[in-house]
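# pasting the sequence and the predicted model now:
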Amino acid sequence: MLLSSTAASAGFFSSFSQPQALPDGAQYQDGTWTGSPVRQYYGYVQAQAHVKNGKISSIDILRAPTDRRTSRYINSKALPMLEREIVMAQNTNVSYISGATLTSQAFLNSVHDALRKSLK
């Protein structure tokens, strides 16, 4: 997935950054927590985190770009991998998926927002 230099200079990447680490000793409150939709170059990504017994039990993908075949393919591969990594790590401090950098950034930011909302 290549982006033109015009896209880069137009500021499409400026709003992305690795989510800040959650505070040490932070505990998640049980429930279902919805992250904000995060706009990336090809559309919005939004996630929902499910917390049970203070642990991330699963992540739902509420929104991801689907209007391009390439987007559907990338999302079908990258998002399930990110979901598994987040549940195993119990936080959003996971690596981006190669070839899906924009999707990874947007997804991790949305999940991070959901988890921030769940902090006790």
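Received the coordinates, thanks. Numbering: from 1, shown residues only.
# only C-alpha atoms for contact and neighbour calcs from this point on.
Fine.
# what's the helix or strand for the residue nearest in space to the middle of the chain?
The centroid of the chain falls nearest to Phe107 when counting by Cα atoms, centre = their mean (1.6 Å). Using DSSP states H and E, Phe107 sits within helix 101-117.
# how far does that helix sit from the chain's center?
A distance of 3 Å separates the centroid of the chain from that of helix 101-117, by Cα atoms, centre = their mean, to the nearest Å.
# stretch 50-60 now?
Counting by Cα atoms, centre = their mean, stretch 50-60 is centred 15 Å from the centre of its parent chain.
# residues in contact with the spatially closest residue to Asp60 that is not a sequence neighbour?
Leaving aside its sequence neighbours, Asp60 sits nearest to Gln48 (Cα to Cα, 6 or more residues apart in numbering; 5.0 Å). The contact partners of Gln48, taken as Cα atoms under 8 Å, 6 or more residues apart in numbering, are 32-35, 59-62, 110-111, 114.
# adding another structure so you can compare the two:
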Amino acid sequence: MRRAVLATTGISTLIVALLALKPHQLPALAGTAPRSAASSPPAGTSPGPATGTGMFTGDPVDTRYGTVQVAATLAKGRITAVRVLHAPDENGRDQEITSYALPRLTQEAIGAQSADIDAVSGASYTSQGYMQSLQSALDQAHA
């Protein structure tokens, strides 16, 4: 009887401790100031008609491992291509991560027609930078 009480108490304590843990959140990135609607598009943007046609350069996003910047090509408001302008490449590990993460992110963005895509496992910072830069390009296209 005494063992049952001790086991129940121990399990209850463990469950309470696990429930007290906060869920994992993606890291916040530096250099991501909100853009105002009245701001002019950055240099290197090729705005098209109001339908969102042309190439739109996203803002550079500084991440822990380097800057990420993309340019989105849209035709009639649909993403047809995403070109990576800057990505972390300081060392072999950065190059390895970007070589597998960026094609997946591009494929996801074109498939979803949005910057609201899943991050690539093992490339959280690069993924967040990619999504934020892509979103700024899409915001310009729809402005």
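That came in fine, so what should we check first? Fair warning: this is a prediction, and the values are worked out from it, not measured in the lab.
# please state their TM-score.
The TM-score (TM-score structural alignment, normalised by the length of structure 1) is 0.77; 98 aligned residues with a Cα RMSD of 1.5 Å.
# just to revisit the earlier point, in helices only, show me the contacts of Gln48 of structure 1.
Under the assignment DSSP state H, the contacts of Gln48 of structure 1 contribute 110-111, 114 to helices.
# the alignment partner in structure 2 of Asp67 of structure 1 in helix, strand or coil?
By TM-score structural alignment, Asp67 of structure 1 lines up with Glu90 in structure 2. What DSSP: H, G, I helix; E, B strand; the rest coil gives for Glu90 of structure 2 is coil.
# neighbours of Glu90 of structure 2, just the number please.
Per other Cα atoms under 10 Å, the neighbour tally for Glu90 of structure 2 reads 10.
# what of Val84 of structure 2?
Residues within reach of Val84 of structure 2, counting by other Cα under 10 Å, total 19.
# what of Ser36 of structure 1?
Other residues near Ser36 of structure 1 come to 19 when the count uses other Cα under 10 Å.
# for it, what are its contacts?
46-47, 110, 113-114.
# likewise for Leu102 of structure 2?
Contacts of Leu102 of structure 2 were listed using Cα under 8 Å, 6+ apart, and they are 84, 127.
# which position in structure 1 pairs with it?
In structure 1, the residue equivalent to Leu102 of structure 2 is Leu79, according to TM-score structural alignment.
# that's a helix at that match, yeah?
Yes: under three-state DSSP, Leu79 of structure 1 falls within a helix.
# quick check: the gap between it and Ile86 of structure 1.
Going from Leu79 of structure 1 to Ile86 of structure 1 by Cα to Cα, to the nearest Å gives 11 Å.
# next: Tyr42 of structure 1.
23 Å.
# and those two? Which one has more around it.
Legend: neighbour count by other Cα under 10 Å for Tyr42 of structure 1 and Ile86, higher for Ile86 (23 against 15).
# so that one sits against Ser104, correct?
No: using Cα atoms under 8 Å, Ile86 of structure 1 makes no contact with Ser104, being 11.5 Å away.
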